[in-house]
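Quick one: sequence plus predicted model below, questions after.
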Amino acid sequence: MAIVFGVVALWFAAGGNGEDAAGRAIGTDFVSFWIASQVALAEGGAAAYDIVAHGIAQRTAFGPGDGYVAFFYPPVFLMLCLPMALLPYFAALGLWLGSTALAYLVMVRHWLGGSFGSAALTLAAFPPTLLNAGHGQNAFLTAALFGGGLIAMRTRPWLAGLLLGLLVMKPHLAILLPLALACRGEWRTFIATGAAAAGWCLLSWAILGTGAWAGFIANTGLARSTLEDGLVAPAKMVSMFAAMRVLSLDVATAYAAQAAFAAVGAAAVIYAARARLPRPAQDAILAAATLTVSPFLLDYDLTLMAIPLAWWFAQTQRRGFLPYEKAALLALFIAPLFLRTLATAASLPLAPLVTAGLLLGCWRAALTASPSRHSRAASAR
């Protein structure tokens, strides 16, 4: 952990003047969020989705830097960013990362057990934590909503729906949620999540206006081109689609591979529900399976790995480690630190192996946690 923090500190110290060693503003992606909220407050919600206006405001505030950082998020997320426009950039960045990191810590501590101090040390050493903080991204928030919603679902389904519904701000992380809730028969949470998602959208429409939603929809084609044409380097991503593109396969083949990988994740979620595995085990499998679904998944989105890893580790504390589990948990824990480098420097896109290994490991741990007839039958199969 000390080595990782030392490298990060040197990276930022080498830049100076609020920039990292590559000449980009510290917080990189948060630049896009902060500028979008500035533009929205000054000129209206629609202007935040005007690529020209957003780009001019970004260059005016930060200079040409390392290129334009686009804003493709739905107006629900822009609505959450609006208060950040009232603060100077670095104050807003600090508030954003501090508040969302606290929510992430509270959520992971529940899954991991133990004290807040031990959970904080664990997350401080978890590479996706540093990746998200370095980018100024929203993965602390999305992981906190995902994990917090699953926790609340056990006793407070309507609160769970409110949290899970807010994932409409980044909907590709919620693709498997309706499937999982339906297969489990969690109909109150299913209805609450749908109603909350609609409510968040309506609230953003009331605050930002129709123009914001029209601009967001108009930019979906550009967002797709960003994925398919490599405007965001595939080596930065951790999806099966990106892995195929790193290996220089065509877009159609990459989509086919992604669909097959997503089908495996969906099948795991369905079978976990049909086998009546313990609910926390089903939640861990759902979180792991979510990382197999979307073709547009960045390495900082692997903050979601903390949920299945924490649940799996907690299982080992109750029953002891199986022979392979210490090595598997350690490898999965540190792997995100090297995925982008291996994909960039050596054209080795190993991220799908990591997410598949996490899903398989949680499945095996779930079977050992459930002595039921269903679990024994599933293990035999």
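Received it, and whenever you're ready, just let me know what you need. Residues are numbered from 1 along each chain as shown.

contacts, neighbours, all on C-alpha from now
Will do.

Ala144 belongs to a helix, doesn't it?
Yes. If the criterion is DSSP: H, G, I helix; E, B strand; the rest coil, then Ala144 is within a helix.

in terms of contact, does it touch Leu102 like I think?
No. Taking C-alpha atoms under 8 Å as the definition, Ala144 is not a contact partner of Leu102, at 9.1 Å.

Below is structure B, check it against A:
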Amino acid sequence: MGIAFLRDMNWLGANRVRSYLRILALGNIAMIAIVVATSHGGLDANGFLLGTDFISFWTTGQMLHAGGNPYDAAAHISAQRVLYASPGHFTAFFYPPSFLPFCWPLGGLGYFPALGIWLGATGSLFIVALREWRFEAGKAVPFWLALVAYPAMAIVLTHGQTSWLVAALLGTGLLQVRKRPVLAGICLGLATVKPQFGVLVPIALLASREWKVVVVASVTAIALAAFSAVIFGAQVWSDWFAATARAQAAMHDGAVGFGKMVSLFAGLRLLGVSGALASSAQGALSVGVAALVLRTAWNRRWDRGLAALVLAGAPLVTPFVLDYDMVLLAFPILWLAGEGLHHGFWRWEKLTLFTVFAATAFARPLALHVSIPIMPLVLAGFFAAIWSRATERGRVHCET
């Protein structure tokens, strides 16, 4: 046995994989059931509104209907507390004005109907996008079981977050670059509603000379920004730029909670490293990841491996990324699993897949309660595995 037990993981066959997935799926279902069963009057057992973060998007929609400014922090707090008053608790809104058209219809509904429609619509988009990746990778992966078992899915559901929407747009856009460049460009342009996850996209597209996608994505992003300015007033853009300064301060001061974040910056801050040093380390990592993507994509014909590499690198290049954003990794996870099942797993790939799939379930508790940030290492290892497979390096297969 020895190191081969983890290096090759030949003991992890299809039956055991399904057994582990069932355990994780039951854990997710039980967690959601407990949250709902112990809630009272729309509040969970800890006194938080069901959907937690969604109140920020819903409140923004309410303010837009009333002609308010969603980037006025004091006004946003007051508007939130009309529905839900919690001393010392406030869910901030730092999304760019491009996201306002998505929030506006939510304000025309009650909170819980809007939450249900939001989760249903964005979740459906995410599943459709992921199924496209499944069809490309083959049907050997237990898709629905893995979907229910993936811990990040439950976190998005309980937080009412935007992660399904952004992941669906990026996953669809990057998969369709060659087949449907116009659709790809539209999806990638719309994904600018959460711009920190698109940093690697233009680098890879420009390096691989996918000019049509670049043009369509740029036009879509500009059109969405202009539409927001026309509908809600050009002032919203200057208001947002002012709000980004508060967002930066909140991130550096740990207002979000370093234990909830999964970036290298947050991990180092959690360990007591100074803000300046943590920012420098994050910057170096971001540049390194971008350089590898650039080198891999340079003059290369776009393929699913390159798309998976961009998605795997997305959480590494931004300091502001949380555990619910890990649904974005479902696409490269599915791709790497499909590659292994059809062409044989390379050394350490099974361990990497096992770790990155399950890690989100443990990342926040470990970080919050014992100050151990595991996700930066997990994300770096996963990116390395995707890069190795995408560039056809590390061709040593597991022993059979």
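Cool, the structure landed. Because the structure is predicted, anything quoted here is derived from the model rather than measured.

Ala144 and Leu102 of the first structure: who's more crowded?
Set side by side, Ala144 of the first structure and Leu102 show more neighbours around Ala144, with 25 against 15, by other C-alpha atoms under 10 Å.

From Ser32 of the first structure, how far off is that one?
22 Å (C-alpha to C-alpha, to the nearest Å).

Ok, Thr355 of the first structure next?
28 Å.

what do you get for Ile270 of the first structure?
For Ile270 of the first structure, the distance to Ser32 of the first structure - C-alpha to C-alpha - is 37 Å.

aligned partner of Ala303 of the second structure in the first structure?
Let me fix one detail, which is that residue 303 of the second structure is Asp and not Ala. Taking TM-score structural alignment, Asp303 of the second structure has Arg279 as its aligned residue in the first structure.

how many other residues sit next to that match?
Neighbours around Arg279 of the first structure, by other C-alpha under 10 Å: 17.

Now do the contacts for it.
By C-alpha atoms under 8 Å, 6 or more residues apart in numbering, the contact set of Arg279 of the first structure is empty.

follow-up on the earlier one: please identify which of Ile270 and Ser32 of the first structure sits among more neighbours.
Neighbour count, other C-alpha under 10 Å: between Ile270 of the first structure and Ser32, Ser32 has more, with 23 against 20.

Okay, and the equivalent of that one over in the second structure sits in which element?
Using TM-score structural alignment, the partner of Ser32 of the first structure in the second structure is Ser56. Assessed by DSSP states H and E, Ser56 of the second structure sits inside helix 54-65.

Identify each buried residue in that helix, please.
For helix 54-65 of the second structure, the buried set under the neighbour-count rule, 16 or more other C-alpha atoms under 10 Å, comprises 54-64.

Columns distance to Gly42 of the second structure on top of these, output as JSON lines?
Formatted as JSON lines, these follow (distance: C-alpha to C-alpha, whole Å):
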{"residue": "Phe54", "distance to Gly42 of the second structure": "13"}
{"residue": "Ile55", "distance to Gly42 of the second structure": "12"}
{"residue": "Ser56", "distance to Gly42 of the second structure": "16"}
{"residue": "Phe57", "distance to Gly42 of the second structure": "17"}
{"residue": "Trp58", "distance to Gly42 of the second structure": "15"}
{"residue": "Thr59", "distance to Gly42 of the second structure": "16"}
{"residue": "Thr60", "distance to Gly42 of the second structure": "20"}
{"residue": "Gly61", "distance to Gly42 of the second structure": "20"}
{"residue": "Gln62", "distance to Gly42 of the second structure": "19"}
{"residue": "Met63", "distance to Gly42 of the second structure": "22"}
{"residue": "Leu64", "distance to Gly42 of the second structure": "24"}
